[in-house]
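**Q** Structure for this input, please:
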Amino acid sequence: MSNLSDIQKKFFINVLLATSFTFSISQSAMTTIYPTLMKHFSVAVSSVQWLTTGFMLVMVLMMPLSPWFLYIVPFKAFLLSLRIIFRFGTLVAIAAGYFSLLVIGRLLEGAAVGLLFPSFQSVILSITPEEKRLTQMGLVGLVMGSALAVGPIVSGVILEIFDWQAVFSFFLLILIILFLLSLKFIKNVMPHEPYHFDVISSISLMGLVMLLYALQTMTTKITISLLFIFFVGLLLFGYFVQRQFSIKEPLLDLRVLKNAAFRLGMFLTAGSYIALIVTTVLMPIYFQKILGVNALWSGLMMVPAAISLSILNRRSAEVMKRFGLKTTMLIGSAMILIGFFGLLITCQIKLWLLAIIFAALVESGNAFMMMPAVTYANNALEKDLIPHGTALITTVRQIAGVIGVLIISQVLTLVSKPLQVSMKGMLASFAVSAILAAILLILVLRIKNRRANKLL
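**A** Model (predicted):
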């Protein structure tokens, strides 16, 4: 970006972040309209959550491909193409007369998001001096974290005035505007390098999707065909991992996993993401099904969480510079644990104020967890490995999100009655979430202060 003026740089980054913000909102916006879609299409919680789980599965499949696209395709053409794919998926969703067609539209959206998320983070990390990455990633965290929190709010407000198709129409309008802005302000900032696309690796990567699909489906039934898919997926994914270590130009360079600091940062990022995505899934259901509020109010009840996450994300870099990485992340993980534990012990009281406070506490804790962990992990890598490290972190984070949503949805479904959500189901879901938060806190305790501060 050295050939761009300061104003051009500012517009470049802002348009890129605005695109990521819009894509990220689409990831969580479905949760508020779950009850509406369950009624409209006559489907259960375990079925409607495929709008999130399926979205994430395709994201996981596409994310490891992002380093290759960054090396081969001019960044401007790459970004514009992703917007076209996303818009087409959105049009399919708007026109959906059947639930399966709606899922297909979401899968197309997921493909575009899966390629964008690691790519835009790689671009920002690559063009930012190491000493400024912490501040810059704080901004990225602000965009992505607040977008996930804002998604249910936006869809709730729209749903109160219009029907569920209007939620998708809103994203379509925003992306058309961003497409036009990108034509002017997005530049080709990444160097072009010859990089072999390993077809065998890309095919074997399907094993991961097969594994996640089988695990998701086997929670309700176990058949011979599902077991076959599971074991074939396990073999394919195992081969994918082995191949990345053995070929000269891997699709996803897994050598980054040999770095202990990177591994720990990756797992911490995944854990904090589970907490965030589970909150955005559970709380709208709790507000609507247990407290009995409408979609608009359930969205508005998520506003305090979104605001606190946005404010604290921007402050996370300052906190880390003052207190160090380990202390900052201890604060964050403790906030997440207290938030989920608070929801567990107070949800039967049915006080909306307590639910709002504890949900905000969970999301606020993520401000001191997710992006600090990403920065910590990537700063442990050589610059040429950053695209691969970012792709792997983002992939693992989404896998964790899929598994987290899968576990919570199944707990909610199994404990509740068919096609209904009960208080017992919510209690069980919050209990599982609190256990996962406790594990996250234990992982943070493994960080070594001296080594962590050297990587900031």
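
**Q** C-alpha from now on. contacts and neighbour counts both.
**A** Will do.

**Q** all helices in the stretch 351-456 of the chain, in order from the N-terminus.
**A** 352-367, 370-378, 386-415, 423-444, 449-454 (DSSP state H, counting those that start in this stretch).

**Q** want to throw these into TSV with mean neighbour count?
**A** Shown next, in TSV, are these (neighbours: other CA atoms under 10 Å):
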stretch	mean neighbour count
helix 352-367	24
helix 370-378	27
helix 386-415	24
helix 423-444	20
helix 449-454	13
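
**Q** Following up with a second sequence; could you model it the same way so I can compare the two?
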Amino acid sequence: MVKEITERNKKILLIVLIAGCFLSTLNQTLLNVALSDFMDVFHVTPATVQWLSTGFMLVNGVLVPITAFLMKRFTTRQLFISSMVFLLIGSVLCACAINFGVLLTGRMIQAIGAGIIMPLMMTVILYLYPSEKRGSVMGTIGFAIIFAPAIAPTLSGFIIEYVSWRWLFIGLIPFLCIVIVLAFNYLMNVAETTKAKLDITSVLLSTIGFGCMLFGFSSAGSKGWDNPIVITTIVVGIIVTALFCLRQMKANDPLLNLHVFKYKVFTLTSFINVLITMIMYADLILLPIYLQNGRGFTAFEAGLLLLPGAIVNAFLSPVTGKMYDKHGAKPLFITGLLFVIVSMWGVIGLTESTTYVYLMARTIILRIGLSFISMPLNTAGLNALPRELGSHGSAVNNTIRQLAGAIGTAVVVTVYTIQATPHAAELSMENKSMTAAQLAKLASIFGSSHAYVFMLVFSFVALLFSCFMPKKTAIQKSMPEKAVVQKSQS
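**A** Modelled structure (predicted):
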């Protein structure tokens, strides 16, 4: 069936998928700088409003492990159109929200659509393109995946400051409708479906396990690690997830095939993926905290600072994709991480006088580094797998990314709080004439700097792992062996 798809149809398929992916990833980070505005509009507390992000991540994270089953059971058209319809319904509900409950419900429905689209797109690429061409294709897709969440803070800040918050959702609706129409007209199915049976026990275990872990880690930053709810949910999550993993290892037709970790390159890229995701999430949290709490910049100004880096990142993604096809993953990872290390080193000594232009230049350096890592990382991991394990590898990748994002957020907020709180107390003792606002600003700057030291350590660890990546020639020599494994499994 794959052979019947012409080059022209492949391009049309990619355009439709990239458009859907762009809207999905844009939607995920669009509300990050709007949460304080929602607190004023709906008169809710920070703990309540945080559910717009936490709830979205929970639904998304819980759904990802079962996407491998969904891709076996339903066609490409059915899954893609369903994901876009869920995003559309959720956006309409959010745009019309008369209270916080309706807004949260709409956000949860959006998360169902977002949870399907990314693993689906990765699997489609594995089916359509040979390994030697996937880097270029993934680089093109990276334009959407990287550019959308990076411009979201700027776009959101502008809408919040100059228009109504409802336009955060109204603006998505016509574009979603266009993508749905295009999908009905041009999207074709990529692989045959099978009447796969759903393992309900595995679904329950993955939902409880991943759901509890995501909730526990995402709550740790605000509630504290000693909170009974945080401790309980993390412990329950770890135990139930362990039971889920044991069941998958023994199952003949697992919901999530963990045998993907038998492939060295996939396992190695998964470790690096965890560290890079934690660094990315940490920066997206720490930089706005420093700019808004420590320096008094508006949400729009904070978002605007990220824009040049986002543009550079997006336009470099297709270039690094082609470089991956030519040189392999190892030199790209090492180059990218050197840029990341320089960018983290540049913000471990933040002060009240650190200039806006300096921070913008530093963010561009970070984004250059990430463009050498993000999409080549996904491509290298999935290329290491036989085609029939592609959907499982994609689902595992996305599950790891969700958990790493939640853990990274919790860790960096904890480090920030641990450093900022005692520093504020010391300052108040040394200079009793300082106002509470001045103390809070200085403590925020100090906390951000120390949290970046933590991220710098992560960057060095990721660089160490990258050195163990095999060279392109070594991977190519192992391809015949992989083909034999693939043939024996089919």
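
**Q** Now distance to K187 of structure 1 too, for the helices of the stretch 351-456 of structure 1, in JSON lines please.
**A** What follows is those, written out as JSON lines (distance: least, CA to CA, whole Å):
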{"stretch": "helix 352-367", "distance to K187 of structure 1": "30"}
{"stretch": "helix 370-378", "distance to K187 of structure 1": "24"}
{"stretch": "helix 386-415", "distance to K187 of structure 1": "18"}
{"stretch": "helix 423-444", "distance to K187 of structure 1": "39"}
{"stretch": "helix 449-454", "distance to K187 of structure 1": "33"}
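
**Q** out of those helices, nearest to S81 of structure 1?
**A** helix 386-415 (18.9 Å; CA to CA).

**Q** Out of the helices of the stretch 351-456 of structure 1, the one nearest T217 of structure 1 is which?
**A** Nearest to T217 of structure 1 among those is helix 386-415 (9.6 Å), distances taken as CA to CA.

**Q** So what's the gap between the closest one and the chain middle?
**A** Here helix 386-415 of structure 1 is found 8 Å from its chain centre; the criterion is CA atoms, centre = their mean, to the nearest Å.

**Q** so M188 of structure 2 sits right up against R77, yeah?
**A** Yes. With contacts counted by CA atoms under 8 Å, M188 of structure 2 reaches R77, the gap being 6.3 Å.

**Q** which residues does the most centrally placed residue in structure 1 contact?
**A** In structure 1, the C-alpha nearest the mean C-alpha coordinate belongs to Q398, at 5.6 Å (CA atoms, centre = their mean). The contact partners of Q398 of structure 1, by CA atoms under 8 Å, 6 or more residues apart in numbering, come to 56-57, 59-60, 270.

**Q** Kindly provide the distance from it to G404 of structure 1.
**A** Remark: distance between Q398 of structure 1 and G404 of structure 1 (CA to CA, to the nearest Å) = 9 Å.

**Q** Could you do L353 of structure 1 as well?
**A** 26 Å.

**Q** N449 of structure 1 too?
**A** For N449 of structure 1 relative to G404 of structure 1 (CA to CA), the value is 29 Å.

**Q** Repeat that for Y34 of structure 1.
**A** 17 Å.

**Q** same thing with F230 of structure 1?
**A** 19 Å.

**Q** do I307 of structure 1 as well
**A** 24 Å.

**Q** One more: R255 of structure 1?
**A** For R255 of structure 1, the distance to G404 of structure 1 (CA to CA) stands at 26 Å.

**Q** just to revisit the earlier point, map the residue nearest to the centre of structure 1 onto structure 2.
**A** For Q398 of structure 1, the aligned residue in structure 2 is Q402 (criterion: TM-score structural alignment).

**Q** got it, and L354 of structure 1?
**A** Per TM-score structural alignment, the equivalent position to L354 of structure 1 in structure 2 is Y358.

**Q** out of everything not next to it in sequence, what's closest to A424 of structure 2?
**A** Closest residue to A424 of structure 2 apart from its sequence neighbours, by CA to CA, 6 or more residues apart in numbering: A443 at 5.1 Å.

**Q** from what I can see that neighbour touches S428, true?
**A** No. Using CA under 8 Å, A443 of structure 2 is not in contact with S428; the gap is 10.4 Å.
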